[in-house]
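J.: Just to be clear, the model below is a prediction. Sequence and coordinates:
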Amino acid sequence: MRTLDTTNISGSVSEFILLGFPCHRDIQVLLFVIFSLIYLLTLMGNTSIICAVWSSQKLHTPMYILLANFSFLEICYVSSDVPKMLANIISQTKSTSYAGCLFQFYFFFSMRAAEGLFLSVMSFDRFLAICSPLHYPTIMTHHLCAWLVVFCWAGGFLWLLTPLTLISQVPFCGPNTIDHFLCDLAPLLALSCASVSGITLICGIISSLIIFLTFLYVLGTYICVLSVVLEVPPGSGRHKAFSTCASHLAVVCLFYGSVMVMYASPGSGDYPGLQKFVTLFYALETPFFNPLIYNF
């Protein structure tokens, strides 16, 4: 496999080799079939939610508009890494260009940041609906909903501009083999031929901020929601309130559970196999289970 002959005339790496899942060819074919099936089901499930919201006039409410945007985000998110991963599984070269690697990192983690923002906004919507039902129609207007959607999309992509700019300035002189199926931050910076401790720290702080700020906000809103729901007498709307929040809480637990195992566990980056497995889990599980949970 090529690892050192992919340099341009200035001596910089012009492409990277994504090892993916090095194993027997039969196992790779099996992985290709499984991941392809999960990818197709993910696209179909999230597309069905978008179509249902689009086609039904009674679903043109902030709650379902946010859900439709979240489903579209999941489609974009899973499409930022899975097609390339599938191509590399059956490919002999497993290469990706330098620019392609940077853009995959940027889009994958930008949409991950946007997902955290969407979960926060959706929890705000549930908070208003349950804790201030009389004021909900006047506060959560379609105008505000549209601005919140723009905020989530723009916020996710703007948040990752600084890490992208910093990584684009890191010199890569070889080797160029990444023991991963995507261009993740840690294995990418490990290939640098210069000290990147400062860049790693800054990128880590930026990533941690978006994770923990959105998590603490979601946690705070649901503490308020649960305190209100528990005061409701049994049989007089408590079950409806719980069922309204249950789907969103399930997606929240999947998202933050997997992300925090990956990025908040001490020493998680010291085990490439574990890192790869957990990344695969959170790259596929939330987009796949999202339509199943919301349709349950």
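T.: Thanks, I have the structure now. Residues are numbered from 1 along each chain as shown.
J.: all contacts plus neighbour counts: C-alpha atoms, from now on.
T.: OK.
J.: Does Ile89 touch Leu30 like I think?
T.: No. With contact defined as C-alpha atoms under 8 Å, Ile89 and Leu30 do not form a contacting pair (10.1 Å).
J.: neighbour count winner among the two?
T.: Taking other C-alpha atoms under 10 Å, Ile89 and Leu30 do not tie; Ile89 has more neighbours (24 against 11).
J.: how distant is stretch 62-69 from the center of its chain?
T.: Its chain's C-alpha centre and that of stretch 62-69 lie 18 Å apart, by C-alpha atoms, centre = their mean, to the nearest Å.
J.: What of stretch 166-176?
T.: Chain-centre distance of stretch 166-176: 24 Å, with C-alpha atoms, centre = their mean.
J.: Second structure for comparison follows:
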Amino acid sequence: MSVLFCKKMTEKTDYFNQTGVSHFFLEGLMYTAEHSTFFFLLFLLIYSITVTGNVLILITVGYDPHLHSPMYHFLGHLSFLDACLSTVTVPKLTAGLVTLDGKVISFQGCAVQLYSFHFLASTECFLYTIMAYDRYLAICQPLHYPVAMNRQLCIRLAGSTWAIGTIHSIIHTSLTFHLLYCGPHHIAYFFCDIPPVLKLACEDTSINELVVLANIGIVSAGCLILIVISYIFIVAAVLRIRTAEGRQRAFSTCTAHLTVVLLYYVPPVCIYLQPSSSGPGAGAPAVFYTIVTPMLNPFIYTLRNKEMKRALRRLLCRGSRESSADSPPP
């Protein structure tokens, strides 16, 4: 399916190179041009923290046998998605803060960025829902949990999120770049996303906006509703736990997930339910779920999780011991 998509996009871009725009100009975020050096260093720092933190969690989950459970299996997928999602948007944003050429993106590059972003973002959206279901089974049905959430089911659930994300992104990218773009070519955003790109189309975009509303806005809102319902049952089950220690432990494993869900879901639901409201000002809420949330996830999941903190200490201590053993004697 991906091969057919790439072939179709190649044919389409060849057509546009002859009759339409060959590149777009990303206008970036508001108020960043006046202090470009400051924002360049800020976003570069955020990106470094994001990649380092998420890769560290991914390595910890993969190598520590104490974390080979469904919750941390999904957390590993989330860390990988966060690192990739930040990579899709932040490097191009920082390049645009340094030079005007950094703001220019080819037609093909815009299509690839839009496809990659929606593939990763939608996969992460569905993954959050799966993680909420995992917490529901673990807390509300603890005796049934080891059988219900076995390793094979975890792999199938995680794989299904990637598959659905692929289909979702192919549909929207194909519909978006099937339109004719004959100018202007200035995108009032900091990356190629559906609402600002549709504004540049020379054809009627009502069908595209309807698909965006149905497939992104309603689906995201639906996933959020499922998560809220899961946590209603979770809170009710936690309040029935007799010991304060048991309640605290149950809440600690859920509050981290619920925090990042709210940071991730609310901005895109607001953006895609009103596709016509896109513009430079709309980039501010998009920064939260594309740049800020991927950076915060490692801190939220480690600072509020004792098992993760112990696993990180074991990993760092083992790394320091190995480096000491490899160093030559004085």
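T.: That came in fine, so what should we check first? Because the structure is predicted, anything quoted here is derived from the model rather than measured.
J.: Next, count neighbours for the equivalent of Asn176 of the first structure over in the second structure.
T.: Alignment note (TM-score structural alignment): Asn176 of the first structure maps to His185 of the second structure. Neighbouring residues of His185 of the second structure were enumerated by other C-alpha under 10 Å; the total is 20.
J.: and His185 of the second structure, what does it touch?
T.: 21, 23-25, 200 (C-alpha atoms under 8 Å, 6 or more residues apart in numbering).
J.: would you turn those into TSV with neighbour count?
T.: Output for the contacts of His185 of the second structure, formatted as TSV (neighbours: other C-alpha atoms under 10 Å):
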residue	neighbour count
Val21	18
His23	18
Phe24	22
Phe25	23
Leu200	20
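J.: Can you match those up with the first structure and say which hold?
T.: Among these, the contacts conserved in the first structure (both residues aligned by TM-score structural alignment, their matches' C-alpha atoms under 8 Å) are 21, 23-25, 200.
J.: mind giving me TSV with those residues and columns for distance to Ile241 of the second structure and secondary structure?
T.: Output for these, formatted as TSV (distance: C-alpha to C-alpha, whole Å; DSSP: H, G, I helix; E, B strand; the rest coil):
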residue	distance to Ile241 of the second structure	secondary structure
Val21	62	coil
His23	59	strand
Phe24	57	strand
Phe25	56	strand
Leu200	56	coil
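J.: so which of those residues would you say is closest to Leu226 of the second structure?
T.: Leu200 (35.0 Å; C-alpha to C-alpha).
J.: Translate that closest one into the numbering of the first structure.
T.: Alignment note (TM-score structural alignment): Leu200 of the second structure maps to Leu191 of the first structure.
J.: got it, and Thr293 of the second structure?
T.: Using TM-score structural alignment, Thr293 of the second structure pairs with Thr286 in the first structure.
J.: Likewise for Gln152 of the second structure?
T.: Under the alignment (TM-score structural alignment), Gln152 of the second structure maps onto His143 of the first structure.
J.: what about its match, how many residues close to it?
T.: That count, for His143 of the first structure with other C-alpha under 10 Å as the rule, works out to 10.
J.: and the most far-flung residue of the first structure relative to its centre, helix, strand or coil?
T.: Most distant from the centre of the first structure: Pro233, at 37.8 Å, with distances by C-alpha atoms, centre = their mean. Three-state call for Pro233 of the first structure (DSSP: H, G, I helix; E, B strand; the rest coil): coil.
J.: Now check the second structure for the residue matching it.
T.: Aligned counterpart of Pro233 of the first structure in the second structure: Arg242 (TM-score structural alignment).
J.: How about Val261 of the first structure?
T.: Per TM-score structural alignment, the equivalent position to Val261 of the first structure in the second structure is Cys270.
J.: Tell me which residue lies nearest the centroid of the first structure.
T.: By C-alpha atoms, centre = their mean, the first structure has its centre lying nearest to Arg112, at 2.9 Å.
J.: how close does that residue get to Ser123 of the first structure?
T.: 17 Å (C-alpha to C-alpha, to the nearest Å).
J.: wait, which of the kept ones among the contacts of His185 of the second structure is closest to Tyr31 of the second structure?
T.: Top of the list for closeness to Tyr31 of the second structure, among these and by C-alpha to C-alpha, is Phe25 at 17.1 Å.
J.: who's in contact with the closest one?
T.: Applying C-alpha under 8 Å, 6+ apart to Phe25 of the second structure gives the contacts 103-105, 185-187.
J.: Include secondary structure when you put those residues into TSV, please.
T.: Output for these, formatted as TSV (three-state DSSP):
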residue	secondary structure
Lys103	helix
Val104	strand
Ile105	strand
His185	coil
His186	strand
Ile187	strand
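J.: any idea which of these is closest to Leu157 of the second structure?
T.: Nearest member of those to Leu157 of the second structure, counting by C-alpha to C-alpha, is Ile105, at 35.2 Å.
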